[in-house]
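Visitor: Fold the stuff below for me.
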Amino acid sequence: MSRSKPLFHALALCAALAACSSTPAAVSTDAPAPTGYLRGDALPDSLALSPPPPAAGTAWAALDDAVAAQALTLRDSPRFRQAHIDADLGFPDGAQQFSCALGIPVDERHTPVLMRLLQRSLIDASAATRAAKTHYQRPRPFMVNGQPTCTPEQEDHLRGSGSYPSGHTAIGWTWALILSEIAPERATALLQRGRNYGHSRLVCNVHWYSDVQQGQAMAAATVARLHDDPQFGADLLLAQREVEAVRKLGLPLPRDCATEAEALKIEIPEAR
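Guide: You can find the predicted model right below:
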């Protein structure tokens, strides 16, 4: 593969992730831009499926505030550093976010079908949150509490992107659900990773608890619609066979899974 192709994929996905954080990249024209599986009405309507975010003075808003305050106590901890790692959705590196839970490396050499499936479903999950994010334009926690995030380089962009629902959470939970179908024997680990992937957005101080909850809901809606798409179904089967074959090779993982596991054991303290 040419050296410019990963750079191109990163840019193409950043464009698709207007609802999430992004990092500009240079343009390459040696490959077509990845696209999602879903088109038009096939995309879940997040504005119809998402109730308004919690109003000030309600119990739900108080819960959001309490969780955000407790998440701030993890700043400068290993969990905070993991939240920074989890914020990266650019490809090809973004495909490795679930490699420890899946138990195999995810890359273009060994799992090209799975890479394509993750890229395309990422675009769908991100697009599924966009209508509600744009409509509600909810300020993010760091804009309210004045505290730093785990991705200071992205804060200017995030100020212009609504907080509700969480796009990163929708993507992470979409991946967790899909990967659990591909490797059902690792479903528990994959779903745990999907849960703490969303919680990384709380630790990062860029999303409220209700943003994360609704991000998971939009992920479930996205996966339900994906199962009605023939190309997704075909790719899902191919990816399952691909993962089974790669697992037999016993390849080393590209991440420090022990360090990741220890960091992810750190939970946001209960609100007092």
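Visitor: only C-alpha atoms for contact and neighbour calcs from this point on.
Guide: Will do.
Visitor: Which residues does the helix or strand hosting residue 215 contact?
Guide: Assigned by DSSP states H and E, residue 215 belongs to helix 209-226. Contact partners of helix 209-226, identified using CA atoms under 8 Å, 6 or more residues apart in numbering, comprise 37-38, 42-44, 46, 49-50, 53-54, 60, 63-64, 67-68, 124-125, 128-129, 163-171, 173-174, 177-178, 198-199, 201-202, 232-233.
Visitor: Now it: buried residues?
Guide: Residues 209-223, 225-226 are the ones in helix 209-226 that count as buried (16 or more other CA atoms under 10 Å).
Visitor: which parts of the helix ranked longest in the chain are buried?
Guide: Secondary structure of the chain per DSSP state H: the longest helix is helix 112-136. Going by neighbour count (16+ other CA under 10 Å), the buried part of helix 112-136 is 113-134.
Visitor: Next secondary structure after it?
Guide: By DSSP H and E, the next helix or strand past helix 112-136 is helix 141-145.
Visitor: Can you give the distance of the helix or strand immediately after that next one in the chain from its chain's centre?
Guide: Per DSSP H and E, the first helix or strand lying C-terminal to helix 141-145 is helix 155-159. Put simply, helix 155-159 sits 17 Å off its chain's centre (CA atoms, centre = their mean, to the nearest Å).
Visitor: In terms of secondary structure, what does helix 155-159 contact?
Guide: Taking 3 or more CA pairs under 8 Å, 6 or more residues apart in numbering; DSSP states H and E as contact, there are no helices or strands that helix 155-159 lies on.
Visitor: Buried residues, it. List them.
Guide: In helix 155-159, counting by 16+ other CA under 10 Å, buried: 155, 158-159.
Visitor: Residue 189: which of these is nearest?
Guide: The nearest member of those to residue 189, counting by CA to CA, is residue 158 at 29.8 Å.
Visitor: next up, for comparison:
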Amino acid sequence: MIKRKFLRPSFFTAVILSAVMLSCGPQSKIITQPSTSLSKDLKEISPGILEGYLSKDAIPNSLELVPPPPEEGSAALQLDQEMAAKYVASKDEARKEQATQDAVLSFPEAVNAFNRVLEVQISEETTPHLYMILRRTLTDAGLSTYAAKNHYQRGRPFMVNNTPICTPEDEAALRKDGSYPSGHTAIGWAWALILTEVFPEEADDILERGKQFGISRNVCNVHWHSDVVYGRMMGAAAVAALHANIDFRIDLEVAKEEVAALAVLEE
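Guide: Coordinates of the predicted model:
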């Protein structure tokens, strides 16, 4: 059993950055995946973060896939600034609270972002295969954004407009982490695409939730509009790469079976 830790965004930033440099050496903790599809020992590449499915070479390269961030004086940058100002001026406290919740990438808390729109609830106890897929693909999708993040080192909206963010305790770490493209958005969109395969009848609700998960980064004043747009692109690229991975495909089929079995029991 993996010890659960509450991962605030700053912690995620630190461990993902360290994961870029790690190759899961002997110091990594080994965890057995509870899967009938694969008997595989998994490693924690950092506390609370599991190794993904994709090798370093298989992770999509965001520096090659996304354009440079908007330039000074461009219409795209003007749109970014206008959208940021709109969210800063918003008085919708319920939406801000949801954005704060969406910032959390810890497990088991992270599954609540999509459980709110699903009939069958995801959990380690009832859907262990799907739960494990989400844990592992968090790493794949998150890492896919870092080639561009590290190269461009784009400053975040709150660094320009000097207004508060949803998680002020993370401000120092976020200042050191490139804004473009959004890693949270890539993760949320990858999860949404995967979940539509498991719950096809609920696809529209899942995709809307995945879209809003990314927009929450705008609401929190920690990402620009273009960060989120291209974060979504990287999430889709990660899922495309995952479908070329046999371990992921096998686990996905087993996850579909376990959810189908639960749905029958609830009828």
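Visitor: TM-score of the superposition?
Guide: The TM-score (TM-score structural alignment, normalised by the length of structure 2) is 0.84; 240 aligned residues with a CA RMSD of 2.3 Å.
Visitor: Tabulate the buried residues of helix 155-159 of structure 1 (JSON lines), appending distance to residue 185 of structure 1.
Guide: Shown next, in JSON lines, are the buried residues of helix 155-159 of structure 1 (distance: CA to CA, whole Å):
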{"residue": "155", "distance to residue 185 of structure 1": "38"}
{"residue": "158", "distance to residue 185 of structure 1": "37"}
{"residue": "159", "distance to residue 185 of structure 1": "40"}
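Visitor: Can you find the partner of residue 132 of structure 2 in structure 1?
Guide: Alignment note: residue 132 of structure 2 maps to residue 116 in structure 1; criterion TM-score structural alignment.
Visitor: element containing the residue nearest to the spatial centre of structure 2?
Guide: For structure 2, the residue nearest the mean C-alpha position is residue 187 (2.0 Å; CA atoms, centre = their mean). Assessed by DSSP H and E, residue 187 of structure 2 sits inside helix 183-198.
Visitor: quick one: contacts of that helix?
Guide: Residues from elsewhere that reach helix 183-198 of structure 2 (CA under 8 Å, 6+ apart): 103, 134, 137-138, 141-146, 202-203, 206-207, 209-211, 213-215, 217, 228, 231-236, 238-239, 252, 255-256, 259.
Visitor: what range in structure 1 does that helix sit on?
Guide: Helix 183-198 of structure 2 lines up with residues 167-182 of structure 1 when matched by TM-score structural alignment.
Visitor: how close does the matching stretch sit to structure 2?
Guide: Average distance, stretch 167-182 of structure 1 versus aligned residues of structure 2 after superposition (mean CA distance after the TM-score superposition for structure 1): 0.4 Å.
Visitor: in that stretch, what's buried?
Guide: For stretch 167-182 of structure 1, the neighbour count (16+ other CA under 10 Å) marks 167-180, 182 as buried.
Visitor: wait, which of these is closest to residue 150 of structure 1?
Guide: Distances from the buried residues of stretch 167-182 of structure 1 to residue 150 of structure 1 were compared by CA to CA; the smallest belongs to residue 168, at 14.0 Å.
Visitor: quick one: that closest one from residue 125 of structure 1, how far?
Guide: 9 Å (CA to CA, to the nearest Å).
Visitor: With residue 249 of structure 1 instead?
Guide: Separation of residue 249 of structure 1 from residue 125 of structure 1 (CA to CA): 31 Å.
Visitor: Over to residue 106 of structure 1?
Guide: Note on residue 106 of structure 1: its distance to residue 125 of structure 1, by CA to CA, is 19 Å.
Visitor: mind checking which helix or strand residue 260 of structure 1 is in?
Guide: Here residue 260 of structure 1 is assigned to helix 257-264, by DSSP H and E.
Visitor: Which residue in structure 2 aligns with residue 87 of structure 1?
Guide: Checking TM-score structural alignment: residue 87 of structure 1 goes with residue 103.
Visitor: still on that earlier bit, what separates the helix holding residue 260 of structure 1 from the chain centre, distance-wise?
Guide: 18 Å.
Visitor: Read off where it ends up in structure 2.
Guide: Counting by TM-score structural alignment, helix 257-264 of structure 1 falls onto no part of structure 2.
Visitor: Give me the contacts around that helix.
Guide: Against helix 257-264 of structure 1 from outside (CA under 8 Å, 6+ apart): 78-79, 82, 100, 196.
Visitor: between these, which has the most around it?
Guide: Counting neighbours by other CA atoms under 10 Å, the top entry in the contacts of helix 257-264 of structure 1 is residue 79, with 24 neighbours.
Visitor: what about the closest residue to that residue other than its chain neighbours, neighbour count?
Guide: Nearest non-adjacent residue to residue 79 of structure 1, counting by CA to CA, 6 or more residues apart in numbering: residue 263, 4.8 Å away. Neighbour count of residue 263 of structure 1, defined by other CA under 10 Å: 17.
Visitor: Could you do residue 252 of structure 2 as well?
Guide: For residue 252 of structure 2, the count of nearby residues is 21 (other CA under 10 Å).
Visitor: A helix includes it, no?
Guide: Yes - applying DSSP: H, G, I helix; E, B strand; the rest coil, one finds residue 252 of structure 2 inside a helix.
Visitor: How about the secondary structure of the residue of structure 1 positioned farthest from its centre?
Guide: Centroid-distance maximum for structure 1: residue 57 at 29.7 Å, with CA atoms, centre = their mean. In three-state terms, and counting by three-state DSSP, residue 57 of structure 1 is coil.
Visitor: Map it across to structure 2 for me.
Guide: Checking with TM-score structural alignment, residue 57 of structure 1 has residue 73 as its match.
Visitor: Let me know the closest of the contacts of helix 257-264 of structure 1 to residue 5 of structure 1.
Guide: residue 100 (24.7 Å).
Visitor: Aligned to the closest one, what sits in structure 2?
Guide: So, by TM-score structural alignment, residue 100 of structure 1 is matched to residue 116.
Visitor: Report the contact partners of residue 202 of structure 2.
Guide: 118, 196.
Visitor: mind checking the SS state of it?
Guide: Under the three-state scheme (three-state DSSP), residue 202 of structure 2 adopts helix.
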